[in-house]
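Q: Pasting the sequence and the predicted coordinates here, then a few questions.
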Amino acid sequence: MSATMTGGCQCGRIRYTAEVEPEKAYLCHCRMCRRATGGVSVAYSNLARAKLTWHCEPDWYPSSPIARRPFCSACGTPLGFAFVEGDNIDLTVGSFDDPAPFRPDHNYAIESMLTAWTDVRHLPGSTTGENPEVAERWKDAGLQPPA
């Protein structure tokens, strides 16, 4: 089932509206995507380019002879991946305003998967507000720590 969702970069300069199928997201584990985002994997939603409207055109990095990546040159947010030739584009799930509806339905480039990072539910966790140094910095800025 498709949904119209919005997203953009951290600073707000780049914004988009996209018609996506949130239950068909995926994790890419390839080395190029890891390097492009700094993550151990990247969550993407694949959609037809015709179902994406950029409200401000992103900057594009030619990451290889066959692909390029949209990003914001002001804040550095990686926004996706697209083959130079092709009708589809991948948007980073984390760049959507509300990524909660997305559900991964497959892994891609599993030959590069960092298996130690595939299931971290057993690790202890804490909230941002439980970190005294970070909480104090937010309070000094006149704000509450993110929830």
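A: Sure thing, it's come through.
Q: switch to C-alpha atoms for all contacts and neighbour counts from now on
A: Fine.
Q: what's near enough to touch the residue most central in space within the chain?
A: For the chain, the residue sitting closest to the mean C-alpha position, by CA atoms, centre = their mean, is Thr92 at 2.8 Å. For Thr92, the contacting residues are Val42, Ala43, Tyr44, Ser45, Pro78, Leu79, Gly80, taking CA atoms under 8 Å, 6 or more residues apart in numbering as the criterion.
Q: Could you pull up the contacting residues of the fifth one?
A: With contacts defined as CA under 8 Å, 6+ apart, Pro78 is in contact with Cys9, Ala36, Thr37, Arg69, Pro70, Phe71, Cys72, Thr92, Ser95.
Q: put this beside the first:
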Amino acid sequence: MPFCKGTFTFEGGCKCKAVRYRVFVPPWQSRIALPYKSQEADIKDRLPISIICHCNNCREATGQIGTQYVALHALTFKISSRKKTDDPSTMTSDCEDSESLHGKEFEDKLDPSSWLTGFASSPGRRRWFCSRCGTPIAYTIDDGKGPEGWLPMVDVILGTVDRAWLEREDFKPDHSLWTALGVPWVREQLRGGAVGMAEHPLIHVDKKIGDDISSVIEWLSSMGASVEITIPK
């Protein structure tokens, strides 16, 4: 479903918290029109939009089958990064001293000691990730390298959005792009759901949904794993 039409802000970042970002979403009437369309098409969608991408570049760059993003207007996206000299114990979920992410222009002024790293995956295209924990963060197109008329955009990897926001239904992808390039079984699974797939509450494949898993939780906890049950049945 489309994002709510009111103003809201959401945050996210990498696993180790060295890289954090904040997105300010303006009210519907102030959002820019979705550029993913034919010039003559009369489409009312506006950014941000939650999508699944089937292209090979995204699959190879992220290691994900069916990479999920939130596509944003770059000026609504602010990102901050800790330095490699910072004490890891001081890393929090705060997003301080943040700047907009604008492809090569941003990379040119990025502090070399920052954990945030850019990789030119193809001409005019960059992938951003945390070089401390390896989390892929975003995809950008350099200024002037996108199709004519496109404003600066950022595709943020959906899995990096903080869990509290992902619980909202409007973060669920409602457009699947580049399906003509996709892996056939991935496309079919996304269209039809995981029909016939065995579902297990945790790691043990002998446990089914509804089984008593208290012993498995205890075992995982003894190894230091964080087990927070969000779907009890």
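A: Looks like it came in fine. Please read these numbers as outputs of a predicted model, since none were measured by experiment.
Q: about what we covered before: I'd like the contacts of Pro78 of structure 1 as a markdown table, with distance to Lys24 of structure 1 appended.
A: Putting those into a markdown table (distance: CA to CA, whole Å) gives the following:
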| residue | distance to Lys24 of structure 1 |
| --- | --- |
| Cys9 | 22 |
| Ala36 | 22 |
| Thr37 | 21 |
| Arg69 | 20 |
| Pro70 | 21 |
| Phe71 | 22 |
| Cys72 | 25 |
| Thr92 | 13 |
| Ser95 | 16 |
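Q: Quick one: which of those is the most crowded by neighbours?
A: Ranked by neighbour count under the definition other CA atoms under 10 Å, the contacts of Pro78 of structure 1 are headed by Thr92 with 25 neighbours.
Q: what's the spacing between that one and Phe102 of structure 1?
A: Relative to Phe102 of structure 1, Thr92 of structure 1 is positioned 11 Å away (CA to CA, to the nearest Å).
Q: how close does Cys53 of structure 2 sit to Lys15 of structure 2?
A: Separation of Cys53 of structure 2 from Lys15 of structure 2 (CA to CA) stands at 22 Å.
Q: ok, these two, which is more surrounded?
A: More neighbours sit around Cys53 than around the other of Cys53 of structure 2 and Lys15, counting by other CA under 10 Å; the figures are 21 against 15.
Q: burial of Asp162 of structure 2, as a residue count?
A: Neighbour count for Asp162 of structure 2, taken as other CA under 10 Å: 15.
Q: Which residue in structure 1 aligns with it?
A: Residue correspondence to structure 1 (TM-score structural alignment): Asp162 of structure 2 is matched to Asp97.
Q: Excluding chain neighbours, give the residue nearest to the residue nearest to the centre of structure 1 in space.
A: Among residues not flanking Thr92 of structure 1 along the chain, Tyr44 sits closest, at 4.6 Å (CA to CA, 6 or more residues apart in numbering).
Q: Same question for Tyr26 of structure 1.
A: Spatial nearest neighbour of Tyr26 of structure 1, excluding adjacent residues (CA to CA, 6+ apart): Pro104 at 4.6 Å.
Q: swap in Phe77 of structure 2?
A: The spatial neighbour of Phe77 of structure 2 that comes closest, neighbours along the chain excluded (CA to CA, 6+ apart), is Val23 at 4.6 Å.
Q: Much appreciated, bye for now.
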